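Trainee: Any chance you can model this:
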Amino acid sequence: MAKRFDYIVIGAGSAGCVLASRLSEDPSVQVLLLEAGPPDTSIWLHLPIGYGKTMWSKKYNWCLYTDPDPNMNGRRIYWPRGKTLGGSSAINGLIYIRGQRQDYDHWAALGNEGWRYEDVLPYFIKSESNERGASQYHGDKGPLKVSDIAHKDELIEAFLDGAEEVGIRRTPDFNGLDQEGVGYYQLTTFKGLRCSTATGYLRPARGRSNLTVCSNARATGLILDGCRAVGVNYLQRGRKQSAYIKQDGEVLVSAGAIFSPQLLQLSGIGSASLLQAHGIPVVVDLPGVGENLQDHLQIRLGFECSKPITTNDALNSMRGKVCMGLEWLTRRQGPLAVGINQGGCFMRALPDESDRPDIQFHVATLSADMAGGKVHPYSGFTLSVCQLRPESRGHVRIKSTNPLALPEIQSNYLATDLDRRTTVAAIRAARQIARSQAMRPYIKREVKPGPEADTDEDLLAFSRDTGATIFHPSGTCRMGPEGDAMAVLDAQMRVRGVQGLRVIDASSMPTLVSGNTNAPVIMMAEKVADLIREERRQLLTQAEHSR
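Mentor: Have a look, this model is predicted:
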C-alpha cells in the first residue's frame, strides 16, 4: 500500500470504529482502519438474540480459551471476543452500563489526569443517542443508539419485586446519579436491531474518501524506526502487506485486552526478560505490557420455572419460534429484539466493607449450561452474579514469535480472599431474592448450585467448578503516571518510550470499571479522539507561526 496515512487504527472494535469515524471527520487527514475479521454481514450480528449464534462462531468470534487456571480447578475458561467490524460490540449482550462515578475518580487519583467522572461524562453524553432524550446524564445526538426494553416481562417484574422485598430500591437509570438499585437494563439497540460501533459509527463514515477500511487484515507487527512507530505489517488473505504513516502520523492500537499487548510484545515493546526469552530485540522495556489482566467472573444460578413463560419455552417449540419471529417482524419487539439479559441489579454483597455496589446481577429469562449455549428442555431462567471490582490479576504473554499463535492467557480468578468472600456473598444475595415472596410462585426448583450446596465451602467450590467470564477482560496495557513502573501508557494513552503510538481499548483501563465495558471503551475512544485532534491543531498552529 503506497499511500501514507495520518492515522492507522488497528482493530475495528468498540474503540477502533469510534476512532476511525471521529478522526476521519477531518477531511484533511487520511485514516486506515485494519480489522482481522470479516465484514459484519451476517443477520445474526444485527439481531439482538443473535448473541446465541455468534457466541460460538469461529468466523465472527476469536473463540479464545484461557490457560488452565489453578484457582478454577485447572479449568480452561472460554473467552469469546469479537472478530468482525464492530468487534465485541457486534457480538456482546448489548447492555449499556457506564460504571460508577468512583471508578473514574479512582483512575484520576492513581495519577491519570483528565479521567475524573466530570471529565468523562461529556464523552458518554456525546457518544449516546438515548431514546429517553437529552438530560444532565444522557445525550440524544450521538452515534450509539440506546433503547429501553419495551415489554415488561412477568418474570423480570417478579425479580424486581423480590429485590425490593429484601431492601433494594428500584432505579429507572443505572447510568444516572447513582448506580445502586434494581431495574431494567437499557440496550444498545434501535428499532429491534443491534447498534454496534460498526453500525453507529463506522457505517455513516464509510462514504468518506479519506477513510480506508480493510477487513480480513490481521496485524502481525508494528514497524518501528528506532523508538518511533512508522507503520504496521499485516496479513490479508494470506498476503503480507505493510502500511505506513506520514511523518507526524500515529499508529493507534485498538485490538483489545488480549491482542493489543500481544502486538506490542511481538514488536519489541514489553518486559525485557519475556522478549529476550523469545529472541525478540528489546525496543522499550515496559514490564507492564500484558500484566494487570482483570475480568468479571460470572457465577450462574439456574432455576426451573413453575410457569411456561420463559424464553426456553418459546425456543423449544415451533409455535413459540414462529410467534417470536412474528412479534419481531410486526412490532420489532419480543425476545429477538432484546437478546438475553433484561433485568439487572447493583448492590452491596459485603455492606460492612463497601460503601457502594460491589456486585452486579444479569437476569435472563432463559437457562443453559453456559452463556450462549443450547437452552434447557424445561422452563428455565438464570440469575447471574459477578463481583464488580476484583482484586485478582492475571496476565497475557506471548508463547511464540509467530504472530498467529495465541498468547498465554492466565485469568487467575478468585486469587484473593476478598474475591472469594464477595463471590460467595453474591450467591447468597441471589438466593435471598429468589426466596422472596414475589419470586416464590415462579420457582419450581433451584437447579444449580442446588439446595445441597449450602456452606461457604460448597458455594466457593461451585464457583470454581462452574464460574465463567462475563466477557470484560481489561487492564493489560494500563495507563498510569510517570513514576509507575508498570504503567504502559500515559494519560493520553501514548505508549511510554515510543513516539507515534497509542493504545486505546479496554487494555488501557488501569482498573476494571464497575459494570459492562462496552460503553466505557466507546467513551475512552471518544475522549482520545478529541485529544488527538487537539494535539494536531496545536501542531498545525505552531507550524504556521514558525513560517
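
Trainee: When you work out contacts or count neighbours from here on, use the C-alpha atoms and nothing else.
Mentor: Fine.

Trainee: which residues in the stretch 251-400 of the chain form helices?
Mentor: Counting by DSSP state H, counting those that start in this stretch, one finds helices in the stretch 251-400 of the chain at the ranges 256-266, 272-277, 311-315, 318-331, 335-338.

Trainee: what's the closest of these to Ile532?
Mentor: helix 256-266 (19.3 Å; Cα to Cα).

Trainee: what does that closest one rub up against?
Mentor: Residues outside helix 256-266 that contact it (Cα atoms under 8 Å, 6 or more residues apart in numbering): 11, 13, 219-222, 253-254, 270-271, 275, 280, 289-290, 293, 396-398, 401, 403, 407, 409, 473-477, 503, 505-507.

Trainee: For Phe159, find the nearest of the helices of the stretch 251-400 of the chain.
Mentor: helix 311-315 (15.7 Å).

Trainee: What subset of the contacts of helix 256-266 is buried?
Mentor: 11, 13, 219-222, 253-254, 270-271, 275, 280, 289-290, 293, 396-398, 401, 403, 407, 409, 473-477, 503, 505-507 (16 or more other Cα atoms under 10 Å).

Trainee: Grab the longest strand from the protein for me.
Mentor: The longest strand of the chain (DSSP state E) is strand 239-253.

Trainee: quick one: buried residues of it?
Mentor: Neighbour counts using 16+ other Cα under 10 Å place Gln241, Ser242, Ala243, Tyr244, Ile245, Gly249, Glu250, Val251, Leu252, Val253 of strand 239-253 among the buried residues.

Trainee: and for comparison, fold this next one:
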Amino acid sequence: MGDGQFDFIVIGAGSAGCILASRLSENGRYTVLLLEAGGKDSSFWFRIPIGYARNFYDPRVNWMFSTEPEAELHDRKIYVPRGKVQGGSGSINAMIFLRGAREDFDDWAAAGNPGWGFDDVLPWFRRLESHAGGASEWHGGDGPIHVTPMRGMTHTVADAFLAACRALGLPQSPDFNGASLEGAGVYDVNTHRGRRSHSSAEYLRPALKRANLHLERNMQATHLLVHEGRATGVAAVRGGRTYRYHARREVIMTAGAIGTPQLLQLSGIGDGAMLAALGIAPRHHLPAVGRNLQDHLAASFYYRARVPTLNGSFASPFGQMRLGLRYLLTGKGPFAMSVNQAGGFFRGSPQQARPNLQLYFNPLSYRIPADPKAGLKPEPYPGYLLCFNACRPTSRGIVSIRAADPFVAPAIRPNFLSTEHDVIEALQGCELIRRIAGAQALRQATAQEVSPGPEVESDADLLAYFRKSSGSIYHLCGTCAMGPESVETVVDARLRVHGMAGLRVADASIFPNITAGNINAPVMMVAEKAASLILEDAG
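Mentor: Alright, predicted model coming up:
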C-alpha cells in the first residue's frame, strides 16, 4: 500500500484537471495531487494538429468507449472516443475553439445556478485565452490557451461553401466567438505556431516545476475514500499495487462526463437501489449521478468534387510528404489546422428563436471505418463533406456502471433521437445541407452527391439515412448536472456535491444543458471558474 497526504486531490488530468492542478498550486500555499489513468502526452503526434487522425483509434491513449445499442439508430453501438492520456480528450480532439451561445449560459443561471450566466462566465473565457488578434471585449489577450482563427488559411473549396451561404441570404459570422455566433464563417482553433495549444501544454507542463504539485500517471482511481459523509481521499491502482491518498481539504472530480459518474457510483454515491443491486454499499443516495447525459448527434453528406480537395494530398505518400515538409518548415498548411475548417450556426426554420443547427465544412472526405485497425483514410476521389448536428438536442441519456469492478467500462446510453424535437431538427439539418450544396457556387465545384445520393429525396428517406449513418460528435456532458436540489442534479452552483462534504465536480459532467458548438472551451472555462471558487472557499 502506498500513502500520501495533500491539501487537494484532482482526479483526471484532462482539459479541466490540468487547469485545476495548475491554478490550485499557483500560490504555493497548498499541496496538490493530480491523478491520471493514462500516460504522458510527449509524442510528436499530440503536438501536431493532424495527429488527431492517428489517435482516433489508439487504445494506448483512448478509452475507445461505445454506447449500448441505440434503439432509434437501428440498434447500432455508437463509437465514443475519450482521451486516456495526460491532457485527456483535449490531447486528441480536433481543436475547434467555441464558447457557445449567450443563451446556453443564461439557461444555466436560470436553472438555479447564480454566477453562471453568460456575462458571468465571459471573464473566465477571456482569462484562459490568448487570441491571435489580441484582447478585446470578446477575447483574452494573455491567457495560457492560444487561439488562432483559420480565416485566410482554409482550402479554396471552403470559399465555395461560404459563397453558397451568401447566395442563399444566410447570415455571415466574422467571429463565432464574438457578439453572435449565428451565420456562416471559419472556425477558430486552439493552436500556437502550428501546434496544439491545450491545457496539458499550457497549464500543466509549466506548473509541474512547482514542488507543491505532484502528478501520478498510469494510476487508475478505483473508489473515493469516504468517512462520515465526507470525501477524504481516493484509492487507485497502478501495476497491480493499490495506493491510498488523503485530502486535507477537498477531492475534485475531473474525470469527464463518463469517468466522473463512474467513479462516484463505484464509491457508493449515486442511485441507492442501482448500486445495491450491483453489490455496492450505498454511501450517499444521489439519484441524478450519471443521468442527464447529452451529446451532439451528427451526420455527414459526402460529395465528389470537380476541383482538387485535400483528398489527393492526404491519399498519396508524396502529397503527405509535401504537406509534412511545409509544416516542418513553416508551421503552416493542413497539418497545422483542424480537419473542420468552415461551417456555421443556422436556424432550421424561420420560426426558430435562435440558431439551432451547427454545420461543418470539411475539404477532406473520409469515412470512419468500422474496423479500428483500418484507420482514417480519405475517399479515393476529390471530395468534401458537409456535416451537421442540432445545437441543443432534448434527448437525455444515462451513464451507469455494470459491476463493482472499476476496470469494467460503464454502460453508456445516450438515447439519441428519442424526442420528436430531435427528429424534426435532424430533418431540418438534412434539408439545410441540401439547400447549401444546391447553390450555384458550391454546385459548380461538385460532380455529385455520393451519400446519401440524389435518389434519397423524401423526408422519410432522409430520416432513414440519418438514423443509419449518424454518430456522436464527441461532446458528451451533463451527467453530474449543476442545480439547486439533489433529486435532479448532483452539484450546487459552487460545484460542491449535494450532501457530501469535501467533494466537488469540475468538468463537462456539470453542464445543466449542452452548449451550442464544440464543448472543449466551455470545459476549460468551468475549470478556471472552479479553481477560483475552491480557492475562495479555502481562503
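
Trainee: ok, back up a step: which ones among the contacts of helix 256-266 of the first structure lie within strands?
Mentor: Ala219, Thr220, Gly221, Leu222, Val253, Gly270, Val396, Arg397, Ile409, Val503.

Trainee: Include distance to Asp456 of the first structure when you put those residues into a markdown table, please.
Mentor: Shown next, in a markdown table, are those (distance: Cα to Cα, whole Å):
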| residue | distance to Asp456 of the first structure |
| --- | --- |
| Ala219 | 46 |
| Thr220 | 46 |
| Gly221 | 47 |
| Leu222 | 48 |
| Val253 | 43 |
| Gly270 | 40 |
| Val396 | 31 |
| Arg397 | 34 |
| Ile409 | 28 |
| Val503 | 41 |
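
Trainee: Would you check which pair of those residues lies furthest apart?
Mentor: Leu222 and Ile409 (21.4 Å).

Trainee: hang on, Leu495 of the second structure packs against Met482?
Mentor: Yes: counting by Cα atoms under 8 Å, Met482 is a contact partner of Leu495 of the second structure at 6.9 Å.

Trainee: Can you tell me which of the buried residues of strand 239-253 of the first structure is closest to Leu512 of the first structure?
Mentor: Among the buried residues of strand 239-253 of the first structure, and counting by Cα to Cα, the member closest to Leu512 of the first structure is Val253, at 19.2 Å.

Trainee: Which helix or which strand is home to Pro206 of the second structure?
Mentor: Pro206 of the second structure is part of helix 205-207 when elements are defined by DSSP states H and E.

Trainee: same for the longest strand of the first structure, what does it pack against?
Mentor: Judged by 3 or more Cα pairs under 8 Å, 6 or more residues apart in numbering; DSSP states H and E, strand 239-253 of the first structure is in contact with strand 4-10, strand 228-236, strand 501-503.

Trainee: from these, which stretch is densest packed?
Mentor: strand 501-503 (a mean of 27; mean count of other Cα atoms under 10 Å).

Trainee: helices or strands up against that one?
Mentor: Strand 501-503 of the first structure packs on strand 239-253, going by 3+ Cα pairs under 8 Å, 6+ apart.

Trainee: let's see it at 10 Å
Mentor: For strand 501-503 of the first structure, the packing partners by 3 or more Cα pairs under 10 Å, 6 or more residues apart in numbering; DSSP states H and E come out as strand 4-10, strand 228-236, strand 239-253, helix 256-266, helix 518-546.

Trainee: what about these, which gets the closest to Val375 of the first structure?
Mentor: Evaluated with Cα to Cα, those place helix 518-546 nearest to Val375 of the first structure, the distance being 25.6 Å.

Trainee: Which strands or helices does the closest one pack on?
Mentor: Under the contact definition 3+ Cα pairs under 10 Å, 6+ apart, helix 518-546 of the first structure sits against helix 16-23, helix 117-127, strand 128-130, strand 239-253, strand 501-503.

Trainee: Quick one, which of those gets closest to Asn92 of the first structure.
Mentor: Of all those, helix 16-23 comes closest under Cα to Cα, at 15.5 Å.

Trainee: Give me the mean deviation of the next helix or strand after the closest one from the second structure.
Mentor: Where DSSP H and E defines the elements, the next helix or strand beyond helix 16-23 of the first structure is strand 31-34. Here the mean offset of strand 31-34 of the first structure against the second structure after fitting is 0.4 Å, by mean Cα distance after the TM-score superposition for the first structure.

Trainee: so how far is strand 31-34 of the first structure from its chain's centroid?
Mentor: Distance of strand 31-34 of the first structure from the chain centroid (Cα atoms, centre = their mean, to the nearest Å) equals 21 Å.

Trainee: For the stretch 401-539 of the second structure, which segments are assigned as helices?
Mentor: So, for the stretch 401-539 of the second structure - with DSSP H, counting those that start in this stretch - the helices run 420-438, 440-443, 459-469, 520-538.

Trainee: Need the residues touching each of Leu495 and Met482 of the second structure.
Mentor: Asn113, Val505, Ala506, Ile510 (Cα atoms under 10 Å, 6 or more residues apart in numbering).

Trainee: Could you identify which of those residues has the most neighbours?
Mentor: Highest neighbour count within those: Ala506, with 32 neighbours (other Cα atoms under 10 Å).

Trainee: doesn't Cys477 make contact with it?
Mentor: No: using Cα atoms under 10 Å, Ala506 of the second structure is not in contact with Cys477; the gap is 11.5 Å.

Trainee: which residues do those two both contact?
Mentor: With Cα under 10 Å, 6+ apart, Ala506 of the second structure and Cys477 have common neighbours Gly256, Val523.

Trainee: thinking again about what came up before, would you format the buried residues of strand 239-253 of the first structure as JSON lines with distance to Leu315 of the first structure included?
Mentor: Shown next, in JSON lines, are the buried residues of strand 239-253 of the first structure (distance: Cα to Cα, whole Å):
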{"residue": "Gln241", "distance to Leu315 of the first structure": "45"}
{"residue": "Ser242", "distance to Leu315 of the first structure": "47"}
{"residue": "Ala243", "distance to Leu315 of the first structure": "47"}
{"residue": "Tyr244", "distance to Leu315 of the first structure": "50"}
{"residue": "Ile245", "distance to Leu315 of the first structure": "50"}
{"residue": "Gly249", "distance to Leu315 of the first structure": "51"}
{"residue": "Glu250", "distance to Leu315 of the first structure": "48"}
{"residue": "Val251", "distance to Leu315 of the first structure": "46"}
{"residue": "Leu252", "distance to Leu315 of the first structure": "42"}
{"residue": "Val253", "distance to Leu315 of the first structure": "40"}
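
Trainee: Thr330 of the first structure: which of the residues you listed is nearest?
Mentor: Val253 (41.8 Å).

Trainee: Just give me the match in the second structure for the closest one.
Mentor: Aligned by TM-score structural alignment, Val253 of the first structure pairs with Met253 of the second structure.
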